[in-house]
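Trainee: can you look at this prediction? I've put the sequence above it.
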Amino acid sequence: MKEQDRINLAQGVKTIRENLPAMLEMAQLNAQVTRAKYLALVKEGFTEAQALDLCWRS
């Protein structure tokens, strides 16, 4: 592996580590939105299977 490749890899790892808390928070918020969408679809008359399928597609 070339020196520049190692430097680029190390910088990428550093960036991911710095952004990890925000990425985890985003994942949690996305899960909340998906659940709310699922529950809204069921409330509007979709079956649980239909609602789940629609959530997976979006």
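Mentor: Here it is on my side, so go on.

Trainee: from here on, contacts and neighbour counts on C-alpha atoms
Mentor: OK.

Trainee: packing partners for the helix or strand Ala10 falls within?
Mentor: Secondary structure from DSSP states H and E places Ala10 in helix 3-43. Using 3 or more Cα pairs under 8 Å, 6 or more residues apart in numbering; DSSP states H and E, the elements in contact with helix 3-43 are helix 48-57.

Trainee: mind listing what's buried along the helix it packs on?
Mentor: Ala51, Leu52 (16 or more other Cα atoms under 10 Å).

Trainee: over to stretch 32-49?
Mentor: Applying 16+ other Cα under 10 Å to stretch 32-49 flags Thr34, Lys37, Tyr38, Leu41, Val42 as buried.

Trainee: ok, second structure coming up, stack it against the first:
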Amino acid sequence: MEPIEEAVQELKELNRTNKRLLEIQGLQFALDPTRYIARKTRSGEAISDKGSYYQL
């Protein structure tokens, strides 16, 4: 395999992995949204917006 083909395959695998991780995060949010939001605010990925809303 050429280096470019190897890089393309690696990027495709990373894309598949990323999609799986997003799906898992969506399930975590659906099953327990308060815990998910609390974890995101602790890590700094979510910020408190007006009132009780959070921007994720």
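Mentor: In hand now; what should we look at? Since this is a predicted model, take the numbers as computed values, not measurements.

Trainee: ok so, going back, let me know the angle separating the helix holding Ala10 of structure 1 from helix 48-57.
Mentor: 150 degrees (axes from the mean of the first three to the mean of the last three Cα atoms, to 10 degrees).

Trainee: who's in contact with Thr15 of structure 1?
Mentor: Not one residue lies near Thr15 of structure 1 by Cα atoms under 8 Å, 6 or more residues apart in numbering.

Trainee: how near is the residue sitting nearest the centre point of structure 2 to Asn15 of structure 2?
Mentor: Nearest to the geometric centre of structure 2 sits Leu22, at 4.4 Å (Cα atoms, centre = their mean). With distances taken as Cα to Cα, to the nearest Å, Leu22 of structure 2 is found 11 Å from Asn15 of structure 2.

Trainee: now do Tyr36 of structure 2
Mentor: From Tyr36 of structure 2 to Asn15 of structure 2 the distance is 23 Å (Cα to Cα).

Trainee: just Arg42 of structure 2 next, same as before
Mentor: 26 Å.

Trainee: aligned to the residue nearest to the centre of structure 2, what sits in structure 1?
Mentor: Leu22 of structure 2 maps onto Arg35 in structure 1, with residues paired by TM-score structural alignment.

Trainee: any idea how far that match is from Pro21 of structure 1?
Mentor: 21 Å.

Trainee: and Ala40 of structure 1, by the same measure?
Mentor: 29 Å.

Trainee: trace Lys12 of structure 2 over to structure 1, please.
Mentor: Match for Lys12 of structure 2 (TM-score structural alignment): Glu25.
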